[in-house]
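A.B. asks: coords below, sequence missing:
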C-alpha cells in the first residue's frame, strides 16, 4: 500500500507541474493578446485626442477669420463713409459729380450684367489632358 500511495503522490505532483506549465503558456498567450489590445486602445485614444485638438484648432481658426472679416468690412464701411463725407465737404459740387466712386446712387442703381461676368469654366476642351500618341 505504501508503494501505491507514493505512486499516487508522484502522479499528483506530475499533474500539478504539468498544470502549472499549461497555465503559464495559456497566461502568456492571453496576456500577449491583452497587451496588444491595450496598445491598440492607447493608440486609438491618442489619435482621437489629436483629431479632437485639430478640430478645435480649425474651429478657432475659422471663428477668428470670421471675426477679422467682420472687422474688415466694418472698417471698409467707415473708410468709405469718411471719404464720401470728405469729398462732399472738401470738393466743389462739379468735381464730386465727376467722380463715380463717391456717388452712392450710381453704385446702388447700377444693374449687374450676368453676361459680362467671367466664367469659371471654358466652353470646350482645352486639350491639356490629351495623350500624345507616338
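C.D. replies: Noted; the coordinates are in hand. All of these numbers come straight from a predicted model, not from anything done at the bench. Residues are numbered from 1 along each chain as shown.

A.B. asks: going by C-alpha atoms from here, please, whenever you check contacts or count neighbours.
C.D. replies: Noted.

A.B. asks: which helices and strands sit right next to the longest helix seen in the chain?
C.D. replies: The single longest helix within the chain, with elements called by DSSP state H, is helix 2-90. With contacts defined as 3 or more C-alpha pairs under 8 Å, 6 or more residues apart in numbering; DSSP states H and E, helix 2-90 has no helix or strand neighbours.

A.B. asks: next one: it to chain centre, how far?
C.D. replies: Mean C-alpha position of helix 2-90 versus that of the full chain (C-alpha atoms, centre = their mean, to the nearest Å) differs by 16 Å.

A.B. asks: what's the answer for stretch 73-92, then?
C.D. replies: 40 Å.

A.B. asks: and the comparison structure, right after this:
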C-alpha cells in the first residue's frame, strides 16, 4: 500500500510540476515578447529624436540663410538708393536705418553678453522633487 501511495503522490507531483512549468514558460515567453517590443520602441524613439535634432538643425540653417539674404537685400537697396538718389538726405533713406539696425543685431548676436552657465535654473532629479519640509513627494 505504501508503494501505491508513493506512486500516486509521485504522479500528482509530476502533474503539478508540469502545470507549474507550463505556466512559467508561458509568462517567460510573454516577457521576452514584451522585452522585444520595448527594445523596438526605444529604437524608434531614438530614431525620432535624431530626426527631430536634424530637423531643427536644418531649420536653424535655413533661418540663418534667410537672415543673411535679407541683410544683403537691405544693404543692396540702401546702396542703390544712395547711388540713384544722391541728393537724398541720410535720414530720409528708409533702407539706411534698417541696414544699421541689422548690423547692430548681427554684432550683438556674435558677441555674447555673458559667458554660458554650466548649471540650470531649476533643480532636477531627487532634490527637484523635495518639498520645503525636506521630504520627497
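C.D. replies: Great, that's in hand. This is a predicted model, so every value here is computed, not measured.

A.B. asks: overlay them and tell me the TM-score.
C.D. replies: Comparison of the two superposed chains (TM-score structural alignment, normalised by the length of structure 1) gives a TM-score of 0.59, and 102 aligned residues with a C-alpha RMSD of 2.9 Å.

A.B. asks: which is the succeeding secondary structure element to the longest helix of structure 1?
C.D. replies: helix 93-98 (DSSP states H and E).

A.B. asks: mean distance, that following helix to its aligned residues in structure 2?
C.D. replies: Comparison of helix 93-98 of structure 1 with structure 2 after fitting gives an average deviation of 3.9 Å (mean C-alpha distance after the TM-score superposition for structure 1).

A.B. asks: now swap in stretch 8-21 of structure 1 and tell me
C.D. replies: Looks like 5.5 Å for stretch 8-21 of structure 1 (mean C-alpha distance after the TM-score superposition for structure 1).

A.B. asks: how near is the most centrally placed residue in structure 2 to residue 68 of structure 2?
C.D. replies: Centroid-nearest residue in structure 2, with C-alpha atoms, centre = their mean: residue 49, separated by 5.6 Å. Separation of residue 49 of structure 2 from residue 68 of structure 2 (C-alpha to C-alpha, to the nearest Å) stands at 29 Å.

A.B. asks: check residue 29 of structure 2 too.
C.D. replies: The value you get for residue 29 of structure 2 to residue 68 of structure 2, if C-alpha to C-alpha is used, is 59 Å.

A.B. asks: ok, residue 50 of structure 2 next?
C.D. replies: If you go by C-alpha to C-alpha, the gap between residue 50 of structure 2 and residue 68 of structure 2 works out to 27 Å.

A.B. asks: cool, and residue 20 of structure 2?
C.D. replies: Applying C-alpha to C-alpha to residue 20 of structure 2 and residue 68 of structure 2 gives a distance of 72 Å.

A.B. asks: out of the two, which sits in the busier spot?
C.D. replies: Of the pair residue 20 of structure 2 and residue 68, residue 68 is the one with more neighbours under other C-alpha atoms under 10 Å, namely 14 against 11.

A.B. asks: trace that one over to structure 1, please.
C.D. replies: Aligned counterpart of residue 68 of structure 2 in structure 1: residue 74 (TM-score structural alignment).

A.B. asks: same thing with residue 78 of structure 2?
C.D. replies: Residue 78 of structure 2 maps onto residue 84 in structure 1, by TM-score structural alignment.

A.B. asks: what's the burial count for residue 81 of structure 1?
C.D. replies: Neighbours of residue 81 of structure 1 (other C-alpha under 10 Å): 13.

A.B. asks: scratch that, residue 99 of structure 2
C.D. replies: The burial count for residue 99 of structure 2: 20, using other C-alpha under 10 Å.

A.B. asks: that one should be in a strand, yeah?
C.D. replies: No: the assignment for residue 99 of structure 2 (DSSP: H, G, I helix; E, B strand; the rest coil) gives helix, which keeps it out of a strand.

A.B. asks: perfect, that will be all.
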